[in-house]
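1. Okay, predicted coordinates and the sequence, questions at the end:
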Amino acid sequence: MILKKVAALFLTAGLAVGLAGCGDDGAKNTAPAAEAVKTIKVGVSPVPGGDLMKEIAPVLAKEGVKLESIEFSDYIQPNLALADGSLDANLFQHKPYMDDFAKEHNLKIESLVPVFIAPIGIYSKTLKTPTDIAEGGSVAIPNDPTNGSRALLLLEHAGLIKLAADAPFLKSPADIVDNPKKLRFIEVEAAQLPRSLEDVALAVINCNFALGAGLNPIKDAIAIEAKDSPYANIVAVRTGEGTRPELQALKRALTSAEIKKFIEEKYQGSLIPTF
């Protein structure tokens, strides 16, 4: 009888050890899966970048990539944060702006993939067409070189000014050679341009800030950039890091057929997919 009790105790202890061992194996088996999840931080403008991140987050999660979307309201911090490692990527700018900013600040960043064109537009609280502006009227344009240049080209196309034929790639108000209505140009931080509409006759506003202010570029702009614009918004990454698997997953998600359909249906032509 005693022998049977001893045997039973040994058997129970053996089962306990065995079960504990199974528990350890289970923990070891689940650990790699947890470690396999990669987190990427992507800097975006609230609209449309924030919208796109919400759409692709579930897709990336299925590939083991956790997406953290960080919203910025300016055009400076997202590139600085990318360069210093606070972000893994950003989506808010076109390549000419990125190249100019990187050169000025000595940053090593590059384009991963173009995603959409966001046409820049001319807006007004009072005018129906740009040529309705009175002599001496004020026009607000972005104060950064690339978008300021882009705005001046649009104003030239609208018939308000003429730029020097030999002007550099990045134009400024100094390159205006004909200004028949003696318009006054006010350079404003891009994010503040929608607010400037209260104080100026015309404002040339980037698409993302127009959308963020409740303006529809297709319906509300009185003139808009052509759809064949070379200023496609890109995903930017640090130089040489574009091959990281998690960034390749981001690239695939943002250029999928599902996202193309989302852009076309949600923005109704105010954003144009490049893929």
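-> Cool, the structure landed.
2. Every contact and neighbour count from this point should use C-alpha atoms.
-> Noted.
3. in a helix, that's where Gln5 is, yeah?
-> If you look again at residue 5, you'll see it is Lys, not Gln. Yes. Per DSSP: H, G, I helix; E, B strand; the rest coil, Lys5 lies within a helix segment.
4. ok, it to Thr12 distance?
-> In this view, Lys5 and Thr12 are 10 Å apart by CA to CA, to the nearest Å.
5. now Pro58
-> 46 Å.
6. more neighbours, the two?
-> Of the pair Pro58 and Thr12, Pro58 is the one with more neighbours under other CA atoms under 10 Å, namely 15 against 12.
7. Now the more buried one: which helix or strand?
-> In this structure, Pro58 is located in helix 51-62 according to DSSP states H and E.
8. what's the answer for Gly43, then?
-> Using DSSP H and E, Gly43 sits within strand 38-44.
9. by contact count, what packs against that strand?
-> Using 3 or more CA pairs under 8 Å, 6 or more residues apart in numbering; DSSP states H and E, the elements in contact with strand 38-44 are strand 65-71, strand 89-94, helix 245-254.
10. Report the angle between the strand or helix carrying Thr30 and strand 65-71.
-> Thr30 belongs to helix 2-36 when elements are defined using DSSP H and E. For the pair helix 2-36 and strand 65-71, the angle between their directions (axes from the mean of the first three to the mean of the last three CA atoms, to 10 degrees) equals 40 degrees.
11. Centre of the chain to helix 2-36, how far?
-> A distance of 51 Å separates the C-alpha centroid of helix 2-36 from that of its chain, computed with CA atoms, centre = their mean, to the nearest Å.
12. in the stretch 51-200 of the chain, which spans are strands?
-> Applying DSSP state E, counting those that start in this stretch to the stretch 51-200 of the chain gives strands spanning 65-71, 89-94, 109-117, 121-123, 138-142, 162-163, 176-178, 184-188.
13. Make JSON lines from these and add mean neighbour count and distance to Ala102 to it.
-> Compiled in JSON lines, the strands of the stretch 51-200 of the chain are given as follows (neighbours: other CA atoms under 10 Å; distance: least, CA to CA, whole Å):
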{"stretch": "strand 65-71", "mean neighbour count": "19", "distance to Ala102": "20"}
{"stretch": "strand 89-94", "mean neighbour count": "26", "distance to Ala102": "12"}
{"stretch": "strand 109-117", "mean neighbour count": "22", "distance to Ala102": "7"}
{"stretch": "strand 121-123", "mean neighbour count": "26", "distance to Ala102": "25"}
{"stretch": "strand 138-142", "mean neighbour count": "24", "distance to Ala102": "18"}
{"stretch": "strand 162-163", "mean neighbour count": "18", "distance to Ala102": "26"}
{"stretch": "strand 176-178", "mean neighbour count": "14", "distance to Ala102": "27"}
{"stretch": "strand 184-188", "mean neighbour count": "17", "distance to Ala102": "21"}
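14. and here's the other structure:
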Amino acid sequence: MKKGLALLLASVFCVAAFTGCGSSSKETTAETKTETVAEADTVKLTVAASPTPHAEILNAAKELLAEKGIELEVVEFTDYVQPNNVVDAGDMDANYFQHLPYLDNFNVEQGTKLVSAGAIHYEPLGIYPGKSSDLTNIPEGAEIVVPNDATNEARALMLLEANGIITLKEGAGLNATKNDVAENPYNVEIIEMEAAQVARAVADADFVVLNGNYALQADFNVEEDALAKEESDSEAAQTYANIVAVREGDEERPEIKTLIEVLKSDEIKSYIESTYAGAVLPIE
């Protein structure tokens, strides 16, 4: 009898143990499922960007994107090559640092297939003082440093032409290089330099022509410090809006469309206008 009772009690304990294990397993499964659903509701986007203003604008958009279920990671680059390479390789989802003419030229030269997902802002190119500070009294043989990439050099030369410093060959336009200078009344020497390095030449050159983001990094403001700048109605202003670039086909991804929607929102437009005081202008 005692032996039978002992066996019965042992059976009860086994059943209880298995029931307890089963309950614990179900709870763990439920918790895991809840966590998986929560994770599935959040999409992570990685975007390569120039530090100023692009990364700053993206960081300002993080909270708005989080409200829409997108976790944004911003990775900063200081050159104009790697941001396209990492997107083309699939290491990152998008980049934000360039305008469409630069991207088109990059695709041709590098064999990449990147496209614009949307235009966000425009940065007026400016002529800044170096050893000289008067565009009405340019020294004979003055040295003027310009960006050396194809699209930004043309843009710089067009700005110099607009201010009477040189005259370009007819039709050179957005494809101009310094070899297209037709008239050079001051015999200026145009020095081509990688865009990120131009600001460092301020102490040695008479004038420099800076991209908006590199001007900001060098603590220049186009409204306050530039001797001349691209006007809003210029051909360059209509052409050189900064874009978010992605691999061909990715522009249709819902999370990429949401990124563009947020970057073009009234909140981000207000951030751009209040932060950069004319050095960066939102695209309508």
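-> Structure received. Since the structure is predicted, the reported quantities are computational estimates derived from the model, not experimental observations.
15. where does the TM-score land?
-> A TM-score of 0.93 describes the superposed chains when it is computed by TM-score structural alignment, normalised by the length of structure 1; 275 aligned residues with a CA RMSD of 2.0 Å.
16. Gly278 of structure 2 versus Lys269 of structure 2, what's the distance?
-> Between Lys269 of structure 2 and Gly278 of structure 2 the distance is 12 Å, computed by CA to CA.
17. neighbour-wise, which of those two wins?
-> More neighbours surround Lys269 than the other of Lys269 of structure 2 and Gly278, with 20 against 17 (other CA under 10 Å).
18. what's the nearest residue to Leu167 of structure 2 if we skip its chain neighbours?
-> To be clear, residue 167 of structure 2 is Thr; Leu isn't right here. In space, Thr167 of structure 2 comes closest to Glu183 once its chain neighbours are excluded; the distance is 4.9 Å by CA to CA, 6 or more residues apart in numbering.
19. burial of Val237 of structure 1, as a residue count?
-> Burial measure for Val237 of structure 1: 25 neighbouring residues, criterion other CA under 10 Å.
20. Give me the distance between it and Tyr123 of structure 1.
-> From Val237 of structure 1 across to Tyr123 of structure 1, the span is 32 Å (CA to CA).
21. ditto for Pro145 of structure 1
-> Distance of Pro145 of structure 1 to Tyr123 of structure 1, computed by CA to CA: 20 Å.
22. likewise Leu154 of structure 1?
-> Counting by CA to CA, the separation of Leu154 of structure 1 from Tyr123 of structure 1 is 12 Å.
23. Equivalent analysis for Lys251 of structure 1, please.
-> With distances defined as CA to CA, the gap from Lys251 of structure 1 to Tyr123 of structure 1 amounts to 33 Å.
24. Was I right to think Ala150 of structure 2 contacts Asn175?
-> Yes. Counting by CA atoms under 8 Å, Asn175 is a contact partner of Ala150 of structure 2 at 7.2 Å.
25. Now which residue in structure 1 aligns to Tyr80 of structure 2?
-> Applying TM-score structural alignment, one finds that Tyr80 of structure 2 aligns to Tyr75 in structure 1.
26. Just give the number of residues close to that match.
-> Quick note: Tyr75 of structure 1 (other CA under 10 Å) scores 19 neighbours.
27. quick one on the thing from earlier: adding distance to Ala203 of structure 1 as columns, could you present the strands of the stretch 51-200 of structure 1 in CSV?
-> CSV is the format used below for the strands of the stretch 51-200 of structure 1 (distance: least, CA to CA, whole Å):
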stretch, distance to Ala203 of structure 1
strand 65-71, 24
strand 89-94, 19
strand 109-117, 20
strand 121-123, 5
strand 138-142, 5
strand 162-163, 18
strand 176-178, 17
strand 184-188, 9
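28. Tell me the residue in structure 2 aligned with Ser86 of structure 1.
-> Matched to structure 2 by TM-score structural alignment, Ser86 of structure 1 sits across from Asp91.
29. OK, contacts around that match?
-> For Asp91 of structure 2, the set of contacting residues under the criterion of CA atoms under 8 Å, 6 or more residues apart in numbering is empty.
30. if I look at it, how far off is Thr239 of structure 2?
-> As it turns out, when the distance is counted by CA to CA, Asp91 of structure 2 lies 28 Å from Thr239 of structure 2.
31. which part of structure 1 lines up with stretch 256-273 of structure 2?
-> So stretch 256-273 of structure 2 sits over residues 247-264 in structure 1, by TM-score structural alignment.
32. Which of the helices or strands spans Gln238 of structure 2?
-> Secondary structure from DSSP H and E places Gln238 of structure 2 in helix 235-239.
33. ok, residues contacting that helix?
-> Contacts of helix 235-239 of structure 2 from elsewhere in the structure, counted by CA under 8 Å, 6+ apart, are 99-101, 122, 124, 155, 230-232.
34. Quick check: chain neighbours aside, which residue is closest to the counterpart of Asn105 of structure 2 in structure 1?
-> When the structures are aligned by TM-score structural alignment, the residue of structure 1 matched to Asn105 of structure 2 is Asp100. Counting by CA to CA, 6+ apart, Asp100 of structure 1 lies nearest to Thr146, which is 7.6 Å off, once chain neighbours are set aside.
35. and the residue mapped onto that neighbour from structure 2, what does it touch?
-> The criterion is TM-score structural alignment: under it, Thr146 of structure 1 has Thr151 as its aligned partner in structure 2. Thr151 of structure 2 makes contacts with 101-102, 105, 174-175, as judged by CA under 8 Å, 6+ apart.
36. One more pass at 7 Å, please.
-> For Thr151 of structure 2, the contacting residues are 101-102, 174-175, taking CA atoms under 7 Å, 6 or more residues apart in numbering as the criterion.
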